[in-house]
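Student: with the input below, show me the fold.
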Amino acid sequence: MVDFSKLNNAGSSKSAGSLIETFARLDRQVSHVELRPSQIEIFKQIDNSIANRDLVVKLNTGGGKTTTGLIYLKHMMDKYREPAVFLVPTTQLAEQVVDEGAKIGLDVHVWAAKESYPPEGCVQCAAVMVCTYDKFFNGKSTFARKDVRLVPCALVLDDVHSGIETIKKNFSANLVLDASRELIDLLREPLKQAEPANWTRLELGDEGAILEVPHWIISENIDAIRGVLAKYSGDGDLLFSWSYLSRSLEMCRIVIGLQGAAITLDPPFSDYLEHYVKVRHRLFMSASLHDGAPLIRELGCDEVSAANPIQVSGETAVGERMVLVPSLIDPAFSRDSLLRLARHFSQLTNVVVLVSSDAQSEYWVSGGAVKAEKVSFSAVVAKLRAESRGNFVVFVNRYDGIDLPDAACRILIIDGLPSGEGIVDRLDNSNSGGLLGMRGKLANKIEQGLGRAVRSSSDYCAVILAGQDLANFVSRRVVLESFSSGTVKQIEIGREVSKAIAQEADKVTGIANALGQLLGRDQGWREYYATQMASIIAPPGIAEEAATRRNVAVAERDATIAAQARDYPGASNKLRRAANLLEKDRYSRGAIKQSAAKIMYLHDRVAAMDLQGSAYADNYNLSRPPVLPAPSQRRISDQADLLAEWFREFDDKNGALIELDALAARVSYSNDTETVEAAIYDLGRFLGAESRRPEKETGRGPDNLWMFGERAFCIEMKSEKFSKLWKSDAGQIAVSSRWVSDNFPGMAEIFDVIGSDVVEADNVGDFSDLTKVMTGEVISDMVVRLRGLIVGLITQGPLFGEDPANIQRQLGPHGILPQQIHGYLREIK
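Tutor: All right, here's what the predicted structure looks like:
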């Protein structure tokens, strides 16, 4: 027997000098497993920056991300002779990493949940460790346990966009019922004063009622709040997050809804984790990194690395997607028609539906789909991969974390806009304009959903974006700026295909034929798709917007660090400077100002409340300060300017029509009061008014307020009224009208309006001659007139259609000037 150890010279025992050499040294069991040109290029780029602590890799799905991460960890493990860890969002993905390691000849072991000690092979550096983000980042992580204390030399954070959401959950908690009750009882009186309208909705059992506890109430009751939460720190979610939340309680957000309360530290302070901050090298990987801001804000990634991700130059979007939008084909296209299409095509191929809730999945299950439950998830995925047809499956909240390549899924339906998973997400998502990060989060979920069924450059799939809310969302320019240029181009192709189908007499047959062309590999479709995808051009201003978001993220991260060190003046100043960068986005600017005011309140309460007033003036969905901002702080803009501002939100202008059609249904007086008042708010905004909901925002004033320059419509909604208008109704509108006059002294005219289908009064003399009634018929007429204006603007093209001067000229002919709107209102009889 030859003793090869004696033949081996000392130099050959050194660690590999490059990632390519590390790969070459592996004992691969399959001869055809070799590096692709794109992987070789990525490896070389990583080698050139291997000394950097943080590296960011952007590589399309199917581009070899897993192999790249494993070789990087093997290289670092050999260099330092210390454990290396690969993080993934789910246990299913962990098993896939193990399988990939076996293919390239690298041992990979899973450190599973509830296992107390790490795999021995990983500790001895004979194997790479893989585990979930939850295992690594939760507040009772076994990595940090005293008898383990495992700090990796290198860390790969795969699918980091999804991992960040898990990390946020580790710094949050939905409180158990008893804790919620005690917390609500504790804060009852201050919340009644601060949020009277929302508090009343909660007491009345309104399912949609959610309110955020103002930060000054948290600060003033911090010890009592700490006592309640500490009492339940061993229960539910708090068991795994209290160790983090308790150290920064004054910086936390608390949100209360009908079903209970939730608490979150946002942004999460990952520096609390020794086994994260002491890692020598970190590699962040994702197929959908657009600006790097979340890596900086949530994970403390180096800003230079985040701004300059390693990627293959000239790499095109992965695979082929035919994106169809039924609402663009026909606004009346029904869910039932889509279900029939799905059932038909499931006999020919595999059809998968993504929904955001169990309740939403029931429709598809009742129509014949199989729901992938937690216990059956792996079996359902395996069946899809094993069989090329005959499967009709619905997944709940699986916008990422599952791979359905090739025939596993040829038709993917995304049913509706993803909803938040908790009340904090629901609150942020419901806020008009969206709070900082919410739009980006939803856009990321949608883009991840689009990628579930296309996993390589040769893969193909049809994606159907179902529901008016989703169609409207992807029409908005600000949303498209959150997508990759490849995804934007695929959506644009889908719009053109959808418009072509819209010209056909039978829309359902048109969609079926288009799907058949994709599945049949129609040469015309393939050539059209390839030609269009070859002309991808990044929209102007994207780089500048991305740089702004990164700069804001740096400020938020630095402010968090300063606040942890009790440098409250320094922290609040960093955030105030960041708010000044957001000139174009007043909603996000207001959110940043509120974060600054929260910190400032800990050292200067007077200045903090002044800043909170400024934040509230920017975004009326934030916490209302005890003293309202002065009238001079409140924006009153020209009708044409505001209407143009709304119209510019849509990259595909047909999205404005979709939104109006959806509004027509919401504004019906047959809906509940909250839905109608929210719809009236939106209608005012679309008409070009400065639209408010004073009673909801301040606890005083009218239900709705439309301001067109110096003209105001003071609106009290009585949509659920069926009897006559009474003296009490007259008194209410009079009080609200005085509130408008007191708070907006510059108004030349205040029109008192009652929203109701009832125009008869018990005594007409109780009402002012100026009080009119806005019936459902009047509202429908306004929507029709506005729709006519929008159709005209669309035909004129963006140059003229978005021009406020041109819009101003169209307002009168379409009958939506404020004095014309007042003329449509009904007299009280």
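Student: can we go C-alpha only for contacts and neighbour counts from here?
Tutor: OK.
Student: so which residues of the stretch 251-400 of the chain form strands?
Tutor: Using DSSP state E, counting those that start in this stretch, the strands of the stretch 251-400 of the chain run over 253-257, 260-264, 281-286, 320-324, 351-355, 370-371, 392-396.
Student: can you say which of these is nearest to Pro631?
Tutor: strand 253-257 (28.6 Å; C-alpha to C-alpha).
Student: which strands and helices sit next to that closest one?
Tutor: On a contact count with 3 or more C-alpha pairs under 8 Å, 6 or more residues apart in numbering; DSSP states H and E, strand 253-257 meets strand 210-212, strand 260-264, helix 423-430.
Student: one more to put side by side:
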Amino acid sequence: MVDFSKRLNKKKIEKKVNPIDIYETVDRKSDTGPLRPAQTEILESWYNQRKEERDLIVKLHTGEGKTLVGLLILQSVINSNEGPCLYVCPNIYLVSQVCAEAEKFGIGYCTIGKEGIPNDFISGEKILITHAQKLFNGLSIFGINNSFTKVGTIILDDSHTCIDTIKDAFSISIDKKENTNLYNSLISLFEDDLREQGEGSFLDITYGNYDTLLTVPYWSWYDKKSEVLDILSKHNGDNQVKFSWPLLKDSIEHYTCYITSSKIEISPYYPNVNDFPTFSKAQHRILMSATTQDDSFFIKGLDFNINSVQNPLVTTRQKWSGEKMIIVPSLIHDNLDRDLIVTKFSQASFKSFGSVALVPSTRKAHQYKAAGAVIADSQNIVEEIDKIKNKNFEKLLVINNRYDGIDLPDEDCRILIIDSIPYFNSLSDRYEEVCRPSSEIMNKRIAQKIEQGLGRGVRGEKDYCVIIIIGSDLVKFIRSIDSRKYFSAQTKKQIDIGLSIAEMTKEDEAEENQNHFNIVISLMKQSVGRDESWKQYYVDEMDSIIDYTTKSSLYEKLAIEREIEKDFLLNDYESACKKLQEYIDKYCSDELEKGWYLQQLARFYYKTDRIMSNDMQKAAFKNNNQLLKPKSGIAYKKVSYINQNRLAKVRDFLVQFQNYGELQLATNEILDNLSFGINSNKFESSLQKVGEMLGFISQRPDKDIRKGPDNLWCGVENHYFIFECKNEVSDNREEINKHEAGQMNSHCAWFKSEYGDNVSVSRFLIIPTKNLSYQADFEHDVKIIRKGKMRDLKRNIKHFIDNLHSYSLPDISDDTLQKLLSEHHLDIEDLKIRYSENYYHKTK
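Tutor: Just a heads-up that it's a prediction; the model follows:
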């Protein structure tokens, strides 16, 4: 063998350290071209100006090759003898893709095998490519606390997803079916505490029929922490416990517990990434992020400083990337509702390209399946996506609650349906969403999920896709000025184009009675058929973006929250309480948000001053009754209709909207959520709003004081309406069981104890069946509202609102309102009898 190195000048065999030079010398495949301009710009900026920064965020448009950028940066670090270097993918499925990229471009790498962490990584010779779950778990091969594997530079790809992975690493999720004993042990321990928070809700959980969520009060959790640890320690070898146990066992007091009929989640208030020092103590930490993503959450979730988040490494060459034609059918015409779009596209077949729908729940997915679409679940999702990639485009593919990690470029997806607001997966997120509907933090997280979904079908600069938006809650979110502000500049402009398209179709509509669905088809053809005028219109509009950077007002808030939680974790309770009170005084003007943070303050005080803690919890509950009910001090406030005018109350509801369009959007969302199968909290909230819309004083006693019926309306002449809602019961249920009848009886008895015998009241049970079990009985006159009657009520309310379009909402006369209410069968007497029916008591 010839030793060519002896013939070379020593300087020439020195390793290249400039990533651009590295790219020119690696043994990449012949089908690879030069670096893209955006890649070159990022790499030059990093090498010449930013490589010494400890924390750095790199932002690139989707499809601009951020994986290669990350690999070249790490190879530069290795060539500089500053390894080891770690590339972390958001999930195990993407590891193989990144490895394939490394092979394609001739970059040395290694992975974790049976032998453990490779020596090539430890010695700093090769990049180790792994996934977030491997790094972030209590039994991590990289170690936790003070025993860990040191890293020179670590890159987190798709870093927003990694934040969720870190939270999951700290959390225990106990599935009732898989670990019944552990589930039941915790239920038994906290039964009395949960009953205090809501006896009806606890019974729903016990009987397993509903999607009810209860939270164990922090005071009960703290007082019984030893018992909790004893129960969990007996199961610390179970798969559902063992990966989190090392992180949880010595800090259980900083956790909370959420319970449904199917699972229990134990999760921390503050997932401390510093427990994973391979990441937290790395010499350099680089986060890869899409240009559409808001990086505020890196401050609290990954312990990044504000400066690094405010000054990411971005390309200045492009304001936007890819083409998205957003179509909102319901804004084109009222009859293009969600049900129609679901049915039409589920029955359609597109031969030359793929079509995909993203839905937030299994129940919504089943509607597509019933109409002919294919459903991807956790078992078959890889197989079904492979079919699309292999050009099998026969049916619409429906993906349930997955908004990231799925890439469908070019012909794989030319039509993408985004159906309804995404759901949060964890119980802690669901609880926070219910408690903080007006929160900037929660709305940004929702917007982020939506943007992730919008990006599934457009994966490069030249890629294009038609995106159809359905579901009244999602349409309202993207259309509302209050919530649209949470999107990136690029997405906001794409939404604006979509809203403009809807207006254009109305202006250009030639025939009043034409098939409005054909308008949607025509628009789709203009995108898929590459209509030149559409393409140029889109480019002109997108190029008009002035400020394309993603800014956030959350930076300072999240940094303060992080410091407050750290103080509390370090047992500096006085400092934590003082800082949190200052935070509330400075930032919390919204009542619901103020309540949320007062509950945190009450939790802080519980260790040192329990009287103060209960006072704070009372104040929190007063501001926001979705929060924990305090131990004492809550009294029910009765309602009556004395000196109230129903028509004035109807007008009060109408004038809270700026115009008829806003009223119509809100009404559509309310009525959509007033459906069987919808989450019970959304259903009951919508029923309360319907009461207000129809001029009643409307309450939710079960939520307000954790006693009484789900909904209570008070009408003219002090006539009351009691509603007990069982809308989540299966459509196939044959009868009303003894438990449900007992709940109805209990709530009727509560009403009697509060209001006496001498009031007029109508009692309704909302449930899919009118058959009462032989073993059950009602102690009062109860009527049943089933699907058909509910549908009639919703239709009449919709027609009532539709007929208001020609009026100025503040100026509608009493005569007009009364006439419209009567015409649409919404008078008091109609509501008493028209929308309900008698139950049938089964015999043996």
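Student: returning to that earlier point: among the strands of the stretch 251-400 of structure 1, which is nearest Ala173 of structure 1?
Tutor: strand 260-264 (5.4 Å).
Student: buried set for stretch 361-371 of structure 1?
Tutor: Using 16 or more other C-alpha atoms under 10 Å as the test for burial, stretch 361-371 of structure 1 gives Ser361, Glu362, Trp364, Gly368, Ala369, Val370, Lys371.
Student: could you identify the most distant pair in the residues you listed?
Tutor: Ser361 and Gly368 (11.0 Å).
Student: neighbours of Ile493 of structure 1, just the number please.
Tutor: 20 (other C-alpha atoms under 10 Å).
Student: SS state for it?
Tutor: At Ile493 of structure 1 the chain is in helix, as set by DSSP: H, G, I helix; E, B strand; the rest coil.
Student: alignment lookup: it to structure 2.
Tutor: In structure 2, Ile493 of structure 1 lines up with Ile497, judged by TM-score structural alignment.
Student: and that match, what does it touch?
Tutor: Met325, Ile326, Tyr538, Glu541 (C-alpha atoms under 8 Å, 6 or more residues apart in numbering).
Student: now these in a markdown table, with distance to Gln49 of structure 2 and neighbour count?
Tutor: Below are the contacts of Ile497 of structure 2 laid out as a markdown table (distance: C-alpha to C-alpha, whole Å; neighbours: other C-alpha atoms under 10 Å):
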| residue | distance to Gln49 of structure 2 | neighbour count |
| --- | --- | --- |
| Met325 | 38 | 24 |
| Ile326 | 39 | 25 |
| Tyr538 | 35 | 17 |
| Glu541 | 33 | 13 |
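Student: could you report the neighbour count for Ala102 of structure 1?
Tutor: Number of residues near Ala102 of structure 1 (other C-alpha under 10 Å) recorded here: 16.
Student: mind telling me what element it is part of?
Tutor: helix 91-104 (DSSP states H and E).
Student: how close does that helix sit to structure 2?
Tutor: Here the mean offset of helix 91-104 of structure 1 against structure 2 after fitting is 2.0 Å, by mean C-alpha distance after the TM-score superposition for structure 1.
Student: that helix: which residues count as buried?
Tutor: Neighbour-count burial for helix 91-104 of structure 1 flags Thr91, Leu93, Ala94, Glu95, Val97, Val98, Glu100, Gly101, Ala102, Lys103, Ile104 (criterion: 16+ other C-alpha under 10 Å).
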